[in-house]
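In: only geometry, no sequence info:
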């Protein structure tokens, strides 16, 4: 029984046959409603982010707009509309500007619809199946086809919906891996029984394997969401300090710059670096892989412990005042003028600028030098930084600061921020008819003094170390193993120590 087909297959039926029954998650939109949403989205894109043409030309934008305009003559459901306009935002090269899959479709995937119970990893432009329900597909199998659609085509379709700063492929790969099971039904028919063609690991032969489409159990999903909402994740699951080889080598994992209170983060840093001093640790590995960023001040707070000199974390942030930004500021502060006059020192200067700067104008805010922590708390040993395409926003800014000040080598994959900086301070919106929600950045963060360019490339590591298929299968941490063996000079540790 086919419950979910390729979303475009519903489009023509809306206009020609009124009796066509929509799937439970779909919302039919007339051409007039679609045009209103599309016009609203264009205006917000053009008048809210600092520079919507940072990584695309005006002619490229005009071509995309014309292509979408030509397809709004018939009715579409809201998910088909999402598929149509989403590439416009993903091509902007701003990971902080995006729209989200309509809630109806998310509800469908989580409660009613089929998904393919597989976990994939992308290596060298190919997708490999690392996990499958019941182990029906051997780990490390190269994904060739799903229901007759090639793995390369699936990868291309999913990449069109993945966001990144500039043109950083490593970020697209990470997002594809994370969203594979959830977004695959949006671009491909998933049935109760699916044919998955793979090339078995270390073999040249292909194998066609039947994989059951699965649904998430409704009560279980609801209970799980309730438990997640009620549970407080221990902070040591987000940020933690572990010793890899006796007391001489430690790894500090910073999973997020946004989760947990500022007080918990500050106490974690203070306690950890005090412990490193007491144990006499000489090698410190900072792990920012898949850290999506967060509060700007938490980056320099970490670097303060690694230097004895003042440093510039970022050079400047450019604010664009817009109607959407001002509405957001008013919603948060209620009475912005009064709040700024009374509590200006506690309000982010980007918010103050966004409120005071006339709509449509720009303001450049230059940032001060940051002083190091007290000498007795500073870590003077060798430091190594781990990062990948999932290290976006503030974690990419930290990587730039770390490299620019020559504190140590960067190891892993290209980080998720461009060589000039990133965007940020996103505000949320909702389209009037499709109810599609999204976010738009309101500031541009520049890294280097006087550098206002937009280069689409990422900061490359000093040591590019990509995941190895064999290590992924066995559970080893390829990048950590490289640091220990190649940079510190420790022989390979037991598998239980090397697990990622």
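Out: Received, thanks. Note that the structure is predicted; figures quoted are calculated from it, not measured. Numbers count the residues shown, from 1 in each chain.
In: make it CA atoms for all contacts and neighbour counts henceforth
Out: Fine.
In: ok, residue 397 touching residue 419?
Out: No: the pair residue 397 / residue 419 is not scored as a contact, 9.4 Å apart, by Cα atoms under 8 Å.
In: which one of these two has more residues nearby?
Out: residue 397 (29 against 22; other Cα atoms under 10 Å).
In: The helix or strand where residue 87 lies - contacts with which helices or strands?
Out: Using DSSP states H and E, residue 87 sits in helix 78-90. Packing contacts for helix 78-90, counted by 3 or more Cα pairs under 8 Å, 6 or more residues apart in numbering; DSSP states H and E, involve helix 58-69, strand 98-99.
In: okay, pairing it with this:
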């Protein structure tokens, strides 16, 4: 036990000293080379959104900037444009031993919880002293307008596929203080100008710590509920909430939940099913396939193919699944100019379940609907015209891409000098039969765009759910996305 504690203390001490130390140009170039090599050898869809010539020019420009000694933070920030150019919300860029959202500062953090919508921000909580009224609009921080701050941070954020910003804004809602400290600064105090009604005020606020932010978040968590649940609102309507595509305990609870839920839905003659997938960031791919089998009305293929970059051993030190390393020579096959992973349930033709639901379906999404959730929603969206009850999508555009999700098993390498971990999803999940979707860089765009207001957040009012239930009662009353 003592040796473990000593190792932990030593690791933290080394990490603190590394943050403060300066990396030489030789060390920076070594880490840059490892970074570039890892992307080229691992990422399955590196040029999906950014063409190779553009990427090559970005690499050249970044390498040229590593011409002087830098701190770990300077190097971390300097590499961000390359990560953002991937347009891959799964990419991981984490300072070893640190919280990924607070990589350099655990103190001197911004003290207000913010909510971003339509280019504006509102105060919806105080991490420290309650000196700013909740519901006020944020005008500026240390003299910099809110819009300018957002424009500074968004180009340094990766949580979105393609050219989506919804996932990034959701990330700002949760981790603004960490992003501000990393990419703008960590001053001793914050001068905040806010507007309440027609009155504008300026106050100077003390900073807070990472610990106090996390304590606030923990204290304001909603009461825990089962991650998979049914809520019957009337004799004809039920809400099915799935918070994540993960199994529980013995691995049977998700499967048994679906089996029991759809049997009950069928027995009660439910005509309206509301499927709530908001804030579901994904999980295990086969569980998305399984859920779709309870909604399909004919045999289907979920994925067209699953791309991988290469089959041979990587040329650099890396961690990845031992099982995959052992099995890849059997399950990775040549496909055109590249390779494909072939051992996945979603590649096969799957039949609908005997209790598959064919009634009216309403799917709730937001910017945190990501990864496996977006795959499932894309499959359902592409096939909805063939369902007797159709499918209506409500909420906000997903953070994940419609046609492609790069994730699956990760390969992780630590850059030798800066000690930053680079994690790359090894599989490119290409959805089947989605060619008619007109956008190559977007997520699932709801038929009815409904976004919670700051007032909704403060009052814990679920505007999206209320809108959906009213739409079920009076379909002609709904506002469409064009409005």
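Out: Nice, I can see it. Owing to the predicted nature of the structure, the values given are computational and were not obtained by experimental measurement.
In: Quick one: the strands in the stretch 51-200 of the first structure, in order.
Out: Applying DSSP state E, counting those that start in this stretch to the stretch 51-200 of the first structure gives strands spanning 76-77, 98-99, 118-123, 126-132, 141-146, 149-150, 193-199.
In: Tell me the residues of the second structure aligned with the second one.
Out: Spelled out, it's strand 98-99 of the first structure. Counting by TM-score structural alignment, strand 98-99 of the first structure falls onto residues 92-93 of the second structure.
In: go on, the fourth one?
Out: The alignment of strand 126-132 of the first structure onto the second structure (TM-score structural alignment) spans residues 120-126.
In: neighbouring contacts of the matching stretch?
Out: 111-116, 132-138, 146-147, 454, 457-458 (Cα atoms under 8 Å, 6 or more residues apart in numbering).
In: How far does that stretch sit from its chain's centre?
Out: Computed by Cα atoms, centre = their mean, to the nearest Å, the chain-centroid distance of stretch 120-126 of the second structure equals 21 Å.
In: got the angle between the helix holding residue 87 of the first structure and helix 58-69?
Out: Computed by axes from the mean of the first three to the mean of the last three Cα atoms, to 10 degrees, the angle separating helix 78-90 of the first structure from helix 58-69 equals 180 degrees.
In: Spit out the contact partners of residue 419 of the first structure.
Out: 400, 455, 456, 457, 458, 459.
In: 7 Å - rerun?
Out: 455, 457, 458, 459 (Cα atoms under 7 Å, 6 or more residues apart in numbering).
In: Please pull up the equivalent of the first one in the second structure.
Out: By that I understand residue 455 of the first structure. Alignment note: residue 455 of the first structure maps to residue 440 in the second structure; criterion TM-score structural alignment.
In: out of everything not next to it in sequence, what's closest to residue 138 of the first structure?
Out: residue 200 (7.0 Å; Cα to Cα, 6 or more residues apart in numbering).
In: doesn't residue 141 make contact with the one you found?
Out: Yes: with contact defined as Cα atoms under 7 Å, residue 200 of the first structure counts as touching residue 141 (4.7 Å).
In: Compare those two (neighbour count), which wins?
Out: Each of residue 200 of the first structure and residue 141 has its neighbours counted (other Cα under 10 Å); residue 141 has more, 23 against 19.
In: tell me the contacts of that one?
Out: 128, 129, 198, 199, 200, 201.
In: Show the contacting residues for the residue lying closest to the first one once chain neighbours are set aside.
Out: Which is residue 128 of the first structure. In this structure, residue 128 of the first structure finds its nearest non-sequential neighbour in residue 142, 4.5 Å apart by Cα to Cα, 6+ apart. The neighbourhood of residue 142 of the first structure, defined by Cα under 7 Å, 6+ apart, consists of 127, 128, 129, 198, 199, 200.
In: which one of the residues you listed sits closest to residue 226 of the first structure?
Out: Closest approach between these and residue 226 of the first structure, by Cα to Cα: residue 129, at 30.5 Å.
In: Cool, thanks, talk later.
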